[in-house]
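*Asks:* How does the following fold in three dimensions:
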Amino acid sequence: MDDWTPRTRAIVAGRPHGPGEPLNTPIVATSTYEAGGDSVYARSDGTDTWAAFEEVVGSLEGGYATAYGSGVATLSAVLDSLPVGSTVAVPTFSYAVTRGALQHAQQLGRLTVTELEPTDTQAWLGCDADLLWLESPTNPTLDVMEIETIARGTRGRVVVDNTFATPLHQQPLSLGADIVVHSATKLIGGHSDLLLGVAVARDEAAGRDLREARTRLGSTPGALEAWLALRGLRTLPVRLAEQTRTAELLASRLSEHPHITKVRYPGFGMMVAFELPDADAADRVCAAVRLIRPATSLGGVESLIERRAWLPGEDRVPPGLIRFSVGLEDPEDLWQDLLTALG
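*Replies:* The predicted structure is shown next:
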């Protein structure tokens, strides 16, 4: 399977094999197993549905995957392994919930947190933190971090939030990172209908630690959610390719619009951010769209738009910045919707 492309592996990995086996992994809804077999209890031993989802993600990222009940549960499992007093570095512009969780741990005296500019690679290389939490592209400013340079030039454990890029655009483990995390709620699930997270470790021992953390914290995924995420993952390559084409087109057109002061697009993926002169102008655009939906979250088949600075913890984000999750609608329909709203 390793000689197949990611697009093929997304389709074929994690499927049952053998005469009479179902073509698709079924929803295994059980909490416990009859005594005498390899599995005893789902919280510690998992289910076939979880295992199939983890096999696909692990194949795409090149490591040992563990699924969790949400992206935040994944974050908690990674931080759970840190001894009290550990130091953590995180980008100044990154997912507000990640920074909020770290700040909470610091307030409790568990961790010491340092925030660094995402593109200041020298600051990251000079950082002596026990854990470096990278996010690339960053949320919502879409900065791209030099993952390989940082991962190979620092002593601390490197974790990369790969939610925006997905393993189809970058594989941080191959660049030297120790753990990759995803909010599978987003692009992996792809339909805005589930909550799920996943972490992928580069080595098997770290993978076992992540699985033990799931058991200890009880942050298990639901049977239906894991099955939906697995089904969504099968179509990720074709969804992301189409969304990326549309995002590239719209980013180019938005950059030429006279009302927009700045467009942020990393050159890949389906996330675009653009800025208007102030919060009022951005709010008017978000209220005026008809096809694009004003809502939090991203990565679904539908296009979503949001002025991010209104959220708690996003006070550093430019007040007129709009985060745009590009969906699968016709590009010209999306462009006309934006033109009307901007007008």
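*Asks:* drop to CA atoms for contacts and neighbour counts, all remaining ones
*Replies:* OK.
*Asks:* can you pull out the strands in the stretch 1-150 of the chain?
*Replies:* Ranges of strands in the stretch 1-150 of the chain, per DSSP state E, counting those that start in this stretch, are 64-68, 86-91, 111-116, 131-135.
*Asks:* now the other sequence, so there's something to compare against:
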Amino acid sequence: MSDDQHPQHAPHGFETLAIHAGQEPDPLTGAVVPPIYQVSTYKQDGVGGLRGGYEYSRSANPTRTALEENLAALEGGRRGLAFASGLAAEDVLLRTLLAPGDHVVIPSDAYGGTFRLFAKVVERWGVTWSVANTSDPAAVRAALTDRTKLIWVETPSNPLLGITDIAALADVARGAGVRLVVDNTFASPYLQQPLALGADVVVHSTTKYMGGHSDVVGGALITADDALGEELAYHQNAMGAIAGPFDSWLTLRGIKTLAVRMDRHSANASRVAELLVSHPKVTHVYYPGLPEHAGHEVAAKQMRAFGGMVSFRVAGGEEAAVAVCDRAELFTLGESLGGVESLIEHPGRMTHASVAGSALEVPADLVRLSVGIEAVDDLLADLSRALG
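*Replies:* Below you'll find the model as predicted:
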């Protein structure tokens, strides 16, 4: 029996989907990697006669289609959409689902860019928001109003690694007739699948673990609701912040190794957290894999492993935390996360400067690590030197 005669079996395991979903060999050449369709427009066979449904690459592009089908498969969704950045994906989602006068509940430790989008952009056209500890379903329920349309969740959160029980908040959302949105960037679909736990929409910055190599910026939305998927796709086209073909190709390339990378990220981060817990100059460690973490039991229930992000507070305050960032060598001082290389940053002055002075302000003595896939003993030695 030839390769193309083998029957297809479903469902496949995650690792198989990561490599094959949306990525059939090219029918013209047999290339096993989807081509980069670096094209803006397509020849039509008569007026309205589209080949494969393609007319203009803002509306659809074969390389982006491959990525979008892959994203949907990995999250167990029905529709995936790829964008130019994670915030572009968030913007399309908010403008699709909200109208002036609507209200959103956001996490008390939301990503600074998400907070800025709500506080400085969306609020200006009449959408209100309030903050709640999403780790506490009762607190979220108390924050709901008769105008609430969305509950927004990050789990694990950025940068304090808070854990939200997705299934519990899905119950809250259903009871109130609102939608639950989960930013799954820190976990990736390999470690956690929010749609299966009751979420309506999953958000990703594909720049991070999905791309995985710090060489591409992108975002994604995935839903299991066909009608909602069509609405989001309409606004994706109407607003135009789409992932380009080369960016889509790079993200697909990264996704192929997502599972093995996340295993290594998680294993390395666990070792790093153990070192930090025992270090005399560290006053607190935020990592859901630690038994003493407030969300450990929930994370163990809804995640395959605990991820590659670790945050910690340093004795001596803000300047001591900045000094640790400056002294690190193998941990590169830089924003972003999720790449194969390890990064270190000071959230208060870098990624979360936008929340300074707000209810979401992060501790000044906080350091955030994106633990890469280098030899873990080298990472431990570098951190030990940086901590002095």
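*Asks:* re the thing from before, of all the strands of the stretch 1-150 of the first structure, which one comes closest to residue 192 of the first structure?
*Replies:* strand 64-68 (16.8 Å; CA to CA).
*Asks:* Okay, the counterpart of residue 296 of the first structure in the second structure and residue 348 of the second structure: tell me how far apart.
*Replies:* Aligned counterpart of residue 296 of the first structure in the second structure: residue 335 (TM-score structural alignment). Relative to residue 348 of the second structure, residue 335 of the second structure is positioned 12 Å away (CA to CA, to the nearest Å).
*Asks:* more crowded one of these two?
*Replies:* More crowded of residue 335 of the second structure and residue 348, by other CA atoms under 10 Å: residue 348, with 23 against 15.
*Asks:* Can you find the partner of the more buried one in the first structure?
*Replies:* Aligning on TM-score structural alignment places residue 348 of the second structure opposite residue 309 in the first structure.
*Asks:* Residue 239 of the second structure now?
*Replies:* Counting by TM-score structural alignment, residue 239 of the second structure lines up with residue 217 in the first structure.
*Asks:* which residue packs closest to that match, ignoring adjacent ones?
*Replies:* The shortest distance from residue 217 of the first structure to any residue other than its chain neighbours is 7.4 Å, reached at residue 77 (CA to CA, 6 or more residues apart in numbering).
*Asks:* my guess is residue 208 of the second structure meets residue 336, correct?
*Replies:* Yes. Using CA atoms under 8 Å, residue 208 of the second structure makes contact with residue 336 at a distance of 7.1 Å.
*Asks:* just checking, residue 247 of the second structure is part of a helix?
*Replies:* Yes. Applying DSSP: H, G, I helix; E, B strand; the rest coil, one finds residue 247 of the second structure inside a helix.
*Asks:* roughly how far apart are it and residue 254 of the second structure?
*Replies:* Remark: distance between residue 247 of the second structure and residue 254 of the second structure (CA to CA) = 11 Å.
*Asks:* Which neighbours do the two have in common?
*Replies:* Between them, residue 247 of the second structure and residue 254 share no contacting residue under CA atoms under 8 Å, 6 or more residues apart in numbering.
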